[in-house]
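> Whatever this is, show me its structure:
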Amino acid sequence: MKVPDHIEVRGARIHNLKDIDVDIPLNKVVGIAGVSGSGKSSLALGTLYSEGSRRYLEALSTYTRRRMTQASRSEVDDVRYVPAALALHQRPGVPGIRSTFGTSTELLNSIRLMFSRLANHRCPNGHYLEPSINFAGMLEIRCPVCGAEVSPPSAEELAFNSTGACRECNGTGVIQEVDETTLVPDENKTIDEGAVAPWQTLMWSLMKDIARDMGVRTDVPFKELTEKERWIVFHAPAEKKHLLYYNEKSGNAGEM
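Predicted coordinates for the structure are as follows:
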């Protein structure tokens, strides 16, 4: 049987297309040109993409199709030899910090489903299990080597916006760290003299009193603080403190 070398479109009549027939080469870069309103987008998106993506999704299980955006049937008599299709819009939405090619095209949804259903999964004792129909059906699975129960990850658990996110970067691909030298640019100053730069703004001045209450000396040069005192300044956990606050500018005192 001869391998098709073109897509056959017959009777396309969506929007500006008036019952047209056209053959489009396969395995080539093809451009669709024409004046405004001639039906370029109707042919590319409303016909080719619509039919290609719809037929691909129809080949998947009902469970899988419920989790993916489905295109409606195109107004066309027949489209033959159209492959699975992806559409990249001319004006993509404003990307977020976790946006990728996979998220913008929804290709990532299919990849996550494939990895959750078709991949080799590992039992709690480190034995690898071959893919099976039980994985695809999310049924109870036990390791044939040690008998341990295996719970393969769902597609949602492989998403980097949820539990599948890297614990180091939270799914952003970037690890943010604070440069401590920018927080204390001059270690010859004491905390009372303004050694910790962010603490010089309104309300942050309270941090001096909190640090003092937690055992940090605020009247000695910052470079002379112990490692414990420096750790309290840079990394101490949030704790509720009851203290008396003195406003140096107004001379008023308050209880917080």
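
> drop to CA atoms for contacts and neighbour counts, all remaining ones
Will do.

> Which residue, neighbours along the chain excluded, lies closest to I141?
Residue nearest to I141 in three dimensions, not counting chain neighbours: V150, with 5.4 Å by Cα to Cα, 6 or more residues apart in numbering.

> Quick check: that neighbour touching L129?
No - judged on Cα atoms under 8 Å, V150 makes no contact with L129 at a distance of 9.1 Å.

> picking up where we left off before, and the residue nearest to I141, how close does it get to R142?
According to Cα to Cα, to the nearest Å, V150 and R142 sit 6 Å apart.

> what about these two, which has more around it?
V150 (18 against 14; other Cα atoms under 10 Å).

> run this one through as well so I can compare:
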Amino acid sequence: MELFNKILIKGAREHNLKNVDLEIPRDSFVVITGLSGSGKSSLAFDTIYAEGQRRYIESLSSYARQFLNMLEKPDVDLIEGLSPAISIEQKSTAGNPRSTVGTVTEIYDYLRLLYARVGKVYCYNCGRPVDKQSSDQIIETILNEFDEKKIQVLAPVVRGRKGHYKELFQEIIRDGFLRVRVDGELKELIDDFKVDRYKTHDIEIVIDRMKVNSTSRYRIRQSVEVALNYGNGNLIINDGDQDYWYSRNFACAHCGIGFQELAPNSFSFNSPYGSCPECDGLGEKKELDVNLIIPDMEKTINQEGLAPLGKPRNIWFFNQLESIAEKFGFTYDTPFNKLTDEQWNILLHGSKEKIPFKYTYGGGRTVTYMHKFGGVLNYIKHYYDNTSSGKIREWAESYMNTKTCSTCKGGRLKKESLAVKINDLNIADVTFLSIEKCSQFFKTLKLTGREEIIAKQILKEITSRLEFLINVGLDYLTLDRRASTLSGGESQRIRLATQIGSQLSGVLYVLDEPSIGLHQSDNVKLINSLKNLRDIGNTVIVVEHDRETIESSDYIIDLGPEAGEHGGEICVRGNTE
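Now for the predicted structure:
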């Protein structure tokens, strides 16, 4: 082989390698095979990868090197022809609970961008679309949608609030308006007009009534401007059958709920601008489990039935509990399964009223206090939320289970972000889909002409990355799957798909048995992915036992003849022919 077309190794003695001399073709798909312990990893990872990575790090500035771990120089006389090396081993991704398949592959970053640019905002309270329109846009919509129809232009001034609003009606009369709509009914205004102050009301001023046609543009403009002014940027058009809401604010015209302008960080569960405030963007919470706190319902308090607290003793909690038991008619010898619903609720959740408690100090002095009893659950939660002690937190967590967040339903985002949808799915709904279904969703996505122009490049990145994951046999995963729950093989194939998506060239990739656990059909896809990585100008070295992978390679290196001290020699090398 010519010098620039090969990796030249002389005198490799790392671990059990026995002075190995070897030439490996560059820009090829190379398989290193052999018995377990024969020296495959010593050659691939501890010699070739280690030296490639070490040389790359040495080429960086001293400032950059201080942030990187320098690998030791392998025991080898000479290695030439190396490229910057990337190792993709079979190991699980770090246990960061915020790391998901979507974030690791960067697909979620593109999803955030897509939803920020073409997502449709809906009110999380009433489900109506939230639009921000200029006065001119509202006027054009009225002319187009209500042509030759009779309409009423209404200005909403009160939404779901109590009061008699006598002063408001007087002000409306002074401004020259004759009619209002109260709770859906038209009313003529008189001097002493008022409504029931103890009921909630919706009140709108009737600004104008007209028939829409091409000659009514000026009148519509005047009415719209007046209605928007009185309605604080909102107006209603009623055509006799139903109401149509319009707003020049980025807010729900019906509920009056304001929304922030969309940005990518609105959909980031790692940012306070997007994360669910209840679970802090984790999608789940630790909650106390009564079955762990009271594991045996037949036991009593005296029998240490309250597992976190043990035997009753002279501490503030048990002094409170003793008074509670006396007041509500049970004792420390009452089995938990004999407690009434009221007694059970008081024991767990506490009392709303203040109750007298007796506390005996060390000197024998007894004092009575009036205090609310917080209950067993709140007692443990108080320590969990306020302690800085790792041991106390560990104690409290031993009586907790992890449950899906009841606020975001596992979506990790605040309700405003989850109310943004594309084709009826919010961003969390998309991450709940399998990668195969997610790919189908984006391939059949229907957008308007303007939205297609905006989303074209974003969709290209999303669909290509999804396709890479499918091609390495990961079509069954979901984008919200925690990276820490992936197997070593799944993590390796995800990193492989990410590298394919990065389209790097001139790189040396070293992989450790990527075919483990794959179905035959998925193995073919994996092999094709490795070949694609080679075809864009990379050297791919794979430690592998799979026969199909070996037969599909460009070059084979067989180490042996046996394992351990009886291995470390090149038995066979050459192309598959």
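
> After superposition, what's the TM-score, could you say?
The TM-score (TM-score structural alignment, normalised by the length of the first structure) is 0.46; 178 aligned residues with a Cα RMSD of 5.3 Å.

> Quick one: the strands in the stretch 351-500 of the second structure, in order.
For the stretch 351-500 of the second structure, applying DSSP state E, counting those that start in this stretch gives strands covering 355-360, 366-371, 400-404, 420-422, 425-426.

> what's the closest of the ones you listed to I79 of the second structure?
strand 400-404 (51.2 Å; Cα to Cα).

> Sort out which residues of the closest one are buried, please.
M400, T404 (16 or more other Cα atoms under 10 Å).

> packing partners for that strand?
On a contact count with 3 or more Cα pairs under 8 Å, 6 or more residues apart in numbering; DSSP states H and E, strand 400-404 of the second structure meets strand 284-288.

> what element comes up after the strand it packs on heading to the C-terminus?
Once the chain leaves strand 284-288 of the second structure, the next helix or strand it forms, by DSSP states H and E, is helix 290-293.

> Looking only at residue counts, what's the top helix in the second structure?
Longest helix of the second structure, by residue count under DSSP state H: helix 449-471.

> counting contacts, what elements does that one pack onto?
Judged by 3+ Cα pairs under 8 Å, 6+ apart, the packing partners of helix 449-471 of the second structure are helix 107-118, helix 435-443, helix 488-502, helix 520-535.

> That one to helix 435-443, inter-axis angle?
Helix 449-471 of the second structure runs at 160 degrees relative to helix 435-443, counting by axes from the mean of the first three to the mean of the last three Cα atoms, to 10 degrees.

> related to what we said a few turns ago, do you know which of the strands of the stretch 351-500 of the second structure lies nearest L459 of the second structure?
The nearest among the strands of the stretch 351-500 of the second structure, by Cα to Cα, is strand 420-422 at 12.7 Å.

> Is Y128 of the first structure in contact with V150, as I believe?
No - applying Cα under 8 Å as the test, Y128 of the first structure and V150 come out as separate, 10.2 Å apart.

> Overlap in contacts, those two.
Jointly contacting Y128 of the first structure and V150 under the rule Cα atoms under 8 Å, 6 or more residues apart in numbering are R122.

> how about the helices and strands packed on helix 449-471 of the second structure, which one is nearest E394 of the second structure?
Across those, closest to E394 of the second structure is helix 488-502 (Cα to Cα), at 28.4 Å.

> so G102 of the first structure sits in a helix?
Yes - G102 of the first structure: assigned to a helix according to DSSP: H, G, I helix; E, B strand; the rest coil.

> separation between E180 of the first structure and I210 of the first structure?
19 Å.

> ok so, going back, dump the strands of the stretch 351-500 of the second structure to JSON lines, plus distance to Q499 of the second structure.
Listed next are the strands of the stretch 351-500 of the second structure as JSON lines, based on distance: least, Cα to Cα, whole Å:
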{"stretch": "strand 355-360", "distance to Q499 of the second structure": "65"}
{"stretch": "strand 366-371", "distance to Q499 of the second structure": "62"}
{"stretch": "strand 400-404", "distance to Q499 of the second structure": "32"}
{"stretch": "strand 420-422", "distance to Q499 of the second structure": "29"}
{"stretch": "strand 425-426", "distance to Q499 of the second structure": "28"}
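
> any idea which of the ones you listed is most buried?
Highest mean neighbour count among these (mean count of other Cα atoms under 10 Å): strand 420-422, with a mean of 21.

> elements contacting it?
Where contact means 3+ Cα pairs under 8 Å, 6+ apart, strand 420-422 of the second structure is packed against helix 107-118, strand 120-121.

> got JSON lines for those, with mean neighbour count and distance to F318 of the second structure too?
Listed next are these as JSON lines, based on neighbours: other Cα atoms under 10 Å; distance: least, Cα to Cα, whole Å:
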{"stretch": "helix 107-118", "mean neighbour count": "20", "distance to F318 of the second structure": "50"}
{"stretch": "strand 120-121", "mean neighbour count": "22", "distance to F318 of the second structure": "52"}
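
> right, so of those, which gets closest to I32 of the second structure?
helix 107-118 (32.4 Å).

> Report all helices and strands that that closest one contacts.
Looks like helix 107-118 of the second structure contacts helix 101-104, strand 420-422, helix 427-432, helix 449-471 (3+ Cα pairs under 8 Å, 6+ apart).

> give the contact list for E180 of the first structure.
Counting by Cα under 8 Å, 6+ apart, E180 of the first structure touches F234.
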